[in-house]
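[1] heads up, no residue letters with this:
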């Protein structure tokens, strides 16, 4: 019996030592400021964008990178977990960027719907960028020809790639909300936003993607910008965490519609693995118990801002004159009133990679637990 056990253990050691550890070879990312690692800056969309200056980037990189954060994003933590370098922005290609481990097409301010949708409704002038999801897919198609030459070649290349379709869609609601749109009015466009995200996911699968993560929206009712703009003396408008119930309800509505759309895609493409990333649930975990996750300053107060009850002041936003950053960003979940801190993004990434906020779970075990 001991000999059999010894032989079995020896066999396992031989198999494990001879087989490479399975992992993703590359990551392709689409989305908005929650995922942008520099594309927005490289478009030259603004003469002096504050995200290109400190305090943005101060925590980890110690210089501004074009990320709307003090440090790393969910995408960065996923890359780290699977032993990959940080995924470079697509627009760095012209500057000699290296793309063997994937490309990031996300652009801060991007929408799922094309910019024309917003211009037709007379609010296009407030868009940060016209590089919507369809533009990013166009970039992907342009780059694809340099990665693989045939459908089979692409299938072989992409089968070990992870595709992140978002987060995208949040700005489709932010822009109208910030100029006076109502929840009822915005609910009317949710179907269009979700269909656009689903269509992009479908297109990527047709191009050879087999493993995709599609994130839902964050709980916007807990964000400093919403808490500031839509502040009300009506205590019944807030939940036990101090978040605006109606706006969180809107996020949940978008997410429920997105999950239904992804289920239809799973039926259409049974060979593909389409995971829904529950950003909402992952964030609510630390919003509900901030101290448990190291956020001694709570989760509604922005680290970097120009004052006000939530330290968000639209006339003195983070990086602008009149604002200043907190001394310890890791004790805050909210970075600049709109975006989260590296510490918050890390907890969300952990929830996706280690569970339980990615449904179904990711295929490969991370090389490095984050």
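    Structure's in. What do you need? These figures come from a predicted structure and were not determined experimentally.
[2] CA atoms for contacts and neighbours, from now on please.
    OK.
[3] Is residue 275 in a helix, a strand, or coil?
    Assigned by DSSP: H, G, I helix; E, B strand; the rest coil, the conformation of residue 275 is strand.
[4] any idea how far it lies from residue 265?
    For residue 275, the distance to residue 265 (Cα to Cα, to the nearest Å) stands at 11 Å.
[5] Would you mind telling me which of those two has more residues around it?
    Looking at residue 275 and residue 265 with other Cα atoms under 10 Å, you find the greater number of neighbours at residue 275, namely 24 against 19.
[6] ok, now which ones touch that one?
    The neighbours of residue 275, taking Cα atoms under 8 Å, 6 or more residues apart in numbering as the test, are 211, 212, 213, 214, 358, 359, 360, 361, 362.
[7] Okay, one more to line up with it:
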């Protein structure tokens, strides 16, 4: 066999090896730099230095308790049992969604505004459990209002915005007229939790036009958003309403025949769908009106139902039954709610979606938070906001916080560059080979092949020294 034939075999084998190895290796590098972190381990340190929250019982961390506004679902144990080991102003067994939001940005839990001795250096929580989006006067004027859980006259969104202005005057614009004060909220996130659920609960069964109620409720939520934007807010997240027809309270009130494919109250959920659709439409209009701001919508409805559809996948065994309560198919009784002397707590709240008939468990809030942040259930995607803040996950080996560039994209670019250079070298060898064989010059083939091996070696070694993100254990 001739030397030319031997050399051609060497070249063909070498090229085949490189073409098979290099793309797959580059592909693995890309995967390692983008998907090694699970949702629960991504913490965006330094993206936002302040967090301000508004909403109802799904967001309130103690304001309603201070006001004494609830007539049932009192803050007695076992509320708070899972995480805090004691009652703490939250209507769940542990942390709420807003607590996981704070953890995501490496911020402390938000203190309620009514706690006058709290440290508000990282933000404040203005949400009030049982708060309505409609003004109190509406319920007085129309003489409607179911008082299952709350006092006759509820707090409303106006109270929260009034508190916010007082907070600005007392903590940010000290000694200045609010009209002359221009606070900087470039690194603050404003979280408007679901608001409007209490309005539908209060008017359930009354002769109130749901269409008119929906329009008023959405309009008042948008008033909150505009108030925040007019005050200087740059980043606002607005939650839609959850499918309350899947809550034990609504399931207990609705006819047994009124069920959808998930076993939820169909008519109640149809109202919520209309509410959420209108809210998204109005938010888009607001964003067009206010330039240079980010308004995001957290799709509570779809995220919640996604978990219900595959509840076993998310670690739940009871999608519709309350963990804490007494009696009936859904472990819910108006006369023996969670916290009362006759209520019973399930052995493992983490297996239940619902805590007390109205409020999700900590485990459910955590699953929802993961879907909002990393599951694509925010519109636009939450990653877009993170990129605009120039933040990276703190678990990456390179970069830590907003003052560091996103090195993952940089190294990916280097990988592509070097891979391209390798391909060029392969092309040179192929070209040289055909040139050499055409003129029967074995020395040309040999010299080009040796040069290729030397040059490629440097690029090949580069792939092994690329930085990768570190897998970290799940956090509680």
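    The structure has been received and is ready for your questions. Computed from a predicted model, the values in this text were never measured in an experiment.
[8] about what we covered before: just the contacts of residue 275 of structure 1: which are in strands?
    For the contacts of residue 275 of structure 1, the ones inside strands are 211, 212, 213, 214, 358, 359, with DSSP state E as the criterion.
[9] Tabulate the contacts of residue 275 of structure 1 in JSON lines, adding columns for distance to residue 183 of structure 1 and neighbour count.
    JSON lines is the format used below for those (distance: Cα to Cα, whole Å; neighbours: other Cα atoms under 10 Å):
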{"residue": "211", "distance to residue 183 of structure 1": "33", "neighbour count": "22"}
{"residue": "212", "distance to residue 183 of structure 1": "30", "neighbour count": "24"}
{"residue": "213", "distance to residue 183 of structure 1": "27", "neighbour count": "25"}
{"residue": "214", "distance to residue 183 of structure 1": "23", "neighbour count": "25"}
{"residue": "358", "distance to residue 183 of structure 1": "27", "neighbour count": "22"}
{"residue": "359", "distance to residue 183 of structure 1": "28", "neighbour count": "17"}
{"residue": "360", "distance to residue 183 of structure 1": "30", "neighbour count": "15"}
{"residue": "361", "distance to residue 183 of structure 1": "32", "neighbour count": "19"}
{"residue": "362", "distance to residue 183 of structure 1": "34", "neighbour count": "19"}
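[10] So residue 97 of structure 1 sits against residue 86, correct?
    No. Taking contacts as Cα atoms under 8 Å, residue 97 of structure 1 lies outside contact range of residue 86: 11.8 Å.
[11] Which of those two has more residues huddled nearby?
    Set side by side, residue 97 of structure 1 and residue 86 show unequal neighbour counts under other Cα under 10 Å, the larger going to residue 86 at 19 against 13.
[12] Is the more buried one in a helix, a strand, or coil?
    Of the three states, residue 86 of structure 1 takes coil under three-state DSSP.
[13] which position in structure 2 aligns with it?
    With TM-score structural alignment as the criterion, the equivalent of residue 86 of structure 1 in structure 2 is residue 109.
[14] Could you pull out the helices in the stretch 1-150 of structure 2 for me?
    3-35, 63-67, 97-104, 136-142 (DSSP state H, counting those that start in this stretch).
[15] Redo those helices as CSV? Include distance to residue 122 of structure 2 and mean neighbour count.
    Shown next, in CSV, are the helices of the stretch 1-150 of structure 2 (distance: least, Cα to Cα, whole Å; neighbours: other Cα atoms under 10 Å):
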stretch, distance to residue 122 of structure 2, mean neighbour count
helix 3-35, 30, 14
helix 63-67, 17, 19
helix 97-104, 10, 22
helix 136-142, 31, 13
